[in-house]
Structure formats: C-alpha cells, structure tokens
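[1] coordinates only, sequence not included:
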C-alpha cells in the first residue's frame, strides 16, 4: 500500500489551529496529571482492571482497526469483529471508518503533504499536533480517493460509525468508572480520573508513538529509502506495532514483524490464539525468501540510518 508516487503540493498552506481540539486535549492531559497524583488511592483490583482495560483497548487498535480493518491481514468472524469494535471504542481514537481512511492514506502517501501525520513536520506534529490543526488540503483530497468499499460493506464497522460518540464515551469513560464502583466498592472520583482518564491517555500516547518515534529512531533493515524504523521501545508500549520499517514494506503481514509473537508483539499472539479458537483465519504473510530478497535489495542494518 506504500507509494513513492507521492503528491508534491504547490498549494499555499498555513496550519490553522482547531482550538476546540486544543481545549479538549489540554483538559484531558490536566485531568490525567491530576489522576496520577491520586493513583495511589486505587484499590488493587482497580489497578489490575485498568491494566486489562488498556490491553483490551490496545487490541482494538492493533488487532482490530489496524491489522484487520486497515490492512486486511486476516479474516475474523462476526463475534470477533464485534469484540474488536467494542475494544476499539474503548481506545476512542475516532471511528473505525475514519481511522482506516486516515491510515490507508498515510501508507499510500507516507511523509508527504497528503500524510495526515507527516513525520517530516517534526515529532510534536506527528505525535499529537496533527490532531490540533486542520488537515492539509492534500490529506482531504487524496483521502477522498481511498477505496473504503470493504469497510462500508461491514455492518459492524458502520454501526460503530453511526453511533460512535455514544458507544465510545460509554466504553471509554462510563464503564471503567462504574464497574470498579459496583464490583469492589472503588471510589467513583478515583475510578474516573485513574481508570478512565489516565488509562485513556496512556493508550493514546502508546498509539501516537507509532506515528512519531517509530518514524524517527531505529533501524531500517528492510528498506533504507523510507523513514519508518524498527523501534523496540515503541513495540513494547503499542503491543507490537513498533517494527515499523518491516510493516511499511510488508503492510499485509498479520504479524507486522517477522519475529512472530512474544512480549514485544502480544497482538500477534492474540491473533494466533483466535485462529486456534476458530475466530480468525486466512492470516497473510510474506515468505521467508521474499523477506530475505527484500533485505538484500533495499535493506540497511545501520542504527544511524
């Protein structure tokens, strides 16, 4: 899906700040900082629940909207798709439909004016800044040309898209606040700020590191001509999405890495477990020979490059 036939825009463009988004993100980060100061008040069960809730929401991004819906790396039964849709709603990173559109245009026009989070515009922009300004006209123009017919024909995806705000607010903030209160008598205030807000911001930044750090620091063993890098730090936080040079070379691989499952790629282990349970099938991957030939042709193992 990557393309070197990238647009070179001659359109005059000056980033226009979306102050509503700035306000929302500022408030969320202020709430998260406050939540960190009272995190010690959480009951043990709430801490465990927050970690598990983060893991589930992460799978909604990695195994769900990224590997399943954006790249069609494998097939999933409807029960698994519903689970991943709800998990993705916990992550609350826009609807699956919008996320897929932006991600497909990112792959096709990586680090050009049509890339929604172009890393060439700096760490801050590719990490969070792109959400605080209006999109470059090229992002909108080329985004409209992306084929989304497969997504539009998925009733699970379109149901979430139609009811995204209600579903995501309930899954991301209401449920993680109410459940600890009801099940083990957690303080509602503490549950909201810690299990709700802190956990949500942690998941957001873990995902954003793929757009920023994994495009700036690390090795390029598969294609030295592109910016995405292999970054174990990012892989740890993003459940296996930091092997980014490999992923941009072989975006259809359900593993996003040739190393398989493990502590740095828990998402692959999840998908393979779903295959064993009959919930997933048709996992795509390149042959070992194909990977080897690509390394020999375009790779570079230098840490500096």
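    Received it, and whenever you're ready, just let me know what you need. Keep in mind it's a predicted model, so treat the numbers as computed, not measured.
[2] only C-alpha atoms for contact and neighbour calcs from this point on.
    Fine.
[3] just the strands in the stretch 151-300 of the chain please.
    Under the criterion DSSP state E, counting those that start in this stretch, strands of the stretch 151-300 of the chain are mapped to 280-281.
[4] now the helices: where do they sit in it?
    155-162, 164-169, 175-184, 188-190, 199-211, 232-237, 244-249, 266-276, 288-298 (DSSP state H, counting those that start in this stretch).
[5] quick one, which of the ones you listed is packed in tightest?
    Of all the helices of the stretch 151-300 of the chain, helix 244-249 carries the top mean neighbour count, a mean of 24, counting by mean count of other C-alpha atoms under 10 Å.
[6] could you redo the helices of the stretch 151-300 of the chain as CSV and give each row distance to residue 44?
    Shown next, in CSV, are the helices of the stretch 151-300 of the chain (distance: least, C-alpha to C-alpha, whole Å):
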stretch, distance to residue 44
helix 155-162, 33
helix 164-169, 25
helix 175-184, 10
helix 188-190, 13
helix 199-211, 15
helix 232-237, 22
helix 244-249, 35
helix 266-276, 24
helix 288-298, 45
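[7] let's bring in a second one:
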C-alpha cells in the first residue's frame, strides 16, 4: 500500500543553472550593499525609479492586465508594460500568466507552482530553483491562454525575451548612470544587480510571506493573507486574501490608494485614455463575503 509520501513526493530536483543565477545575483547584491555610500546620489534615485518601473511590469502588466484581465489597455501601454516586464527579468508574460492562473485555480495543492504548504522557503525560492512538480506541468496545460496568444505584444515579448530582458534589466540601467552622470561602470553594474535582486525578492514575497502571515477577512480557509508589509514593497500586491477572494478586481484591495501605487498608475492611465473597462467588486459583495467569513470563523471557534 502506497504511503502519502510516495504518492505525493515533496522533493523535486534543483535546476542547477537557476540555482547558480539566484545565488550569484544575491552575492553581487550583498557586495553592492557595501558600496552604497560610494554611489552617486543620481544612481540611487535612478535605482529607486527602476525598481518602481520594473515593478509595474509585474503588478500592472503580467499580473493585473494579462493574468486576470482586470482591465484593458491600449497598444502603447501594453508595449510599455511588456518592456517593464523585461526590466523585471522573471519569465515571459505568457508563461507568467499561465503559472499565475494555475496558482489561483489550484492554490495550496501540488499543482500550485508556489505551493505554500511546502514551506516558506519553497514558496519564496524553492519554486524558482526547483523543477516543477508533475502536477504543475500536467494541470497547467489545462489552463487556457488563448487570449494571451491573441495579443501580438505577448507573442513578440516571448520570442525576444532573453535579449530584451538582458538589455532592459541589466545593460540599459547600467549604462545610463555611467553615461549621464559619470558613475563608475562597475558601481553602476552593482547598483543595477542590487535593484534586480530587490525586485526579485519583492515579487517572491507575494508567493511566500503573503501566504505565511497576515489577516484573512475574506476567506479563512486558504493560505493567502492580507500582508501590509508585502503590499508596501510590491506596490499594492500584498492584499492577497482579498485578491484570491476577488481575483478580477483591478485594485486587488478595498483600501483605495493606500499602499497601492499600482492602482494609482492604472487610474492615471485611464485618465490619459490608455486604460478602459476596469473591473471592480461591488461594496455589497465584499461585505457579504466578509460577513460569511466571520460567521464561519465564529462557528469554527465554538
């Protein structure tokens, strides 16, 4: 008779090249921390700007626009967000959105690419450096991405992702401080890698810390939680319990602009005519969900 462990292996092979990349980025970033006092103030400000822009490629682009279709965007904005997705240098939008849709449909199971039940380290780093569980691959193939394939921006970004990411994430941000205010080229490179490392960890924090700590006012039965610290470093992505309860809400929270610069960005783009058909959740639906969740919690304690 098979045991649960043999039916559900929790150890998956580490992909060596991914492990080397992640470790290398962190080692360079640690070195960069000791050089911060030597950097030109322009380099520091530029790094902060790049952090925000690359973040938008994930939050407003790969996540809220392409994964959830929580709003629609015109071509110029889609091109900009695709470029910023390259600046974040994770994976192509097509793969990112497929994995994220799989994460929502199969949350906290072996088919969840970031399965939080496998521990904090796995959901933060392990899911990136390890080979995907067979269930992720099998059930991921059942997720429709026809809408993504119909978008030429997504198709082109996938085709040229590696050179695009190398240029937008590393080469251009390293060159600009060197050329514009005579920053040392090596210092500029270190600052760029540090920013990339921070962007990487902020994105991973949604999969890990926002499934580990926080409040669950909308659904107490799942691991995703509203974590304000994660929201602060991810431009509004940390309200994860709300997001899993109402995944197609473009604001991903009911707190308006509080800790949610991505919502502000989308609203500004709507004012400029680049965004339309923003989806939001009616207030009475939110309150009804919260009341049901509270009653469920009360019954559970009795």
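    Looks like it came in fine. The model shown is predicted, which means the values in this text are computed figures rather than measured ones.
[8] Looking at the helices of the stretch 151-300 of structure 1, which is nearest to residue 54 of structure 1?
    Closest approach to residue 54 of structure 1 among those is made by helix 199-211 (6.3 Å; C-alpha to C-alpha).
[9] Mean deviation, the closest one versus structure 2?
    Following the fit onto structure 2, the mean deviation recorded for helix 199-211 of structure 1 is 0.4 Å by mean C-alpha distance after the TM-score superposition for structure 1.
[10] what distance separates that helix from the centre of its chain?
    Mean C-alpha position of helix 199-211 of structure 1 versus that of the full chain (C-alpha atoms, centre = their mean, to the nearest Å) differs by 8 Å.
[11] Find me the equivalent region of stretch 216-231 of structure 1 in structure 2.
    For stretch 216-231 of structure 1, the aligned range in structure 2 is residues 212-227, judged by TM-score structural alignment.
[12] related to what we said a few turns ago, with residue 222 of structure 1 as the reference, name the closest of the helices of the stretch 151-300 of structure 1.
    helix 288-298 (4.8 Å).
[13] what's the average distance of the longest helix seen in structure 1 to structure 2?
    Longest among the helix segments of structure 1 by residue count, using DSSP state H, is helix 19-37. Between helix 19-37 of structure 1 and the corresponding residues of structure 2, superposition yields a mean separation of 1.1 Å, by mean C-alpha distance after the TM-score superposition for structure 1.
[14] can you list contacts of that helix?
    Residues external to helix 19-37 of structure 1 that are found in contact with it (C-alpha atoms under 8 Å, 6 or more residues apart in numbering): 131-132, 190, 193-194, 197-198, 201.
[15] if you set the cut-off to 6 Å instead, what comes out?
    Applying C-alpha atoms under 6 Å, 6 or more residues apart in numbering, the contact partners of helix 19-37 of structure 1 are 132, 193-194, 197-198.
[16] what's the closest non-adjacent residue to residue 51 of structure 1?
    The shortest distance from residue 51 of structure 1 to any non-neighbouring residue, by C-alpha to C-alpha, 6 or more residues apart in numbering, is to residue 199 (7.8 Å).
[17] Give the equivalent position in structure 2 for the one you found.
    For residue 199 of structure 1, the equivalent position in structure 2 is taken to be residue 195, counting by TM-score structural alignment.
[18] Its match and residue 53 of structure 2: what is the separation?
    Per C-alpha to C-alpha, to the nearest Å, residue 195 of structure 2 is found 11 Å from residue 53 of structure 2.
[19] repeat for residue 26 of structure 2
    21 Å.
[20] just residue 154 of structure 2 next, same as before
    To residue 53 of structure 2, residue 154 of structure 2 is 18 Å away according to C-alpha to C-alpha.
[21] Likewise for residue 275 of structure 2?
    Distance of residue 275 of structure 2 to residue 53 of structure 2, computed by C-alpha to C-alpha: 17 Å.
[22] swap in residue 251 of structure 2?
    Distance, residue 251 of structure 2 to residue 53 of structure 2, using C-alpha to C-alpha: 18 Å.
[23] out of those two, which sits in the more crowded spot?
    Neighbour totals were compared for residue 251 of structure 2 and residue 53, and residue 251 leads with 31 against 20 (other C-alpha atoms under 10 Å).
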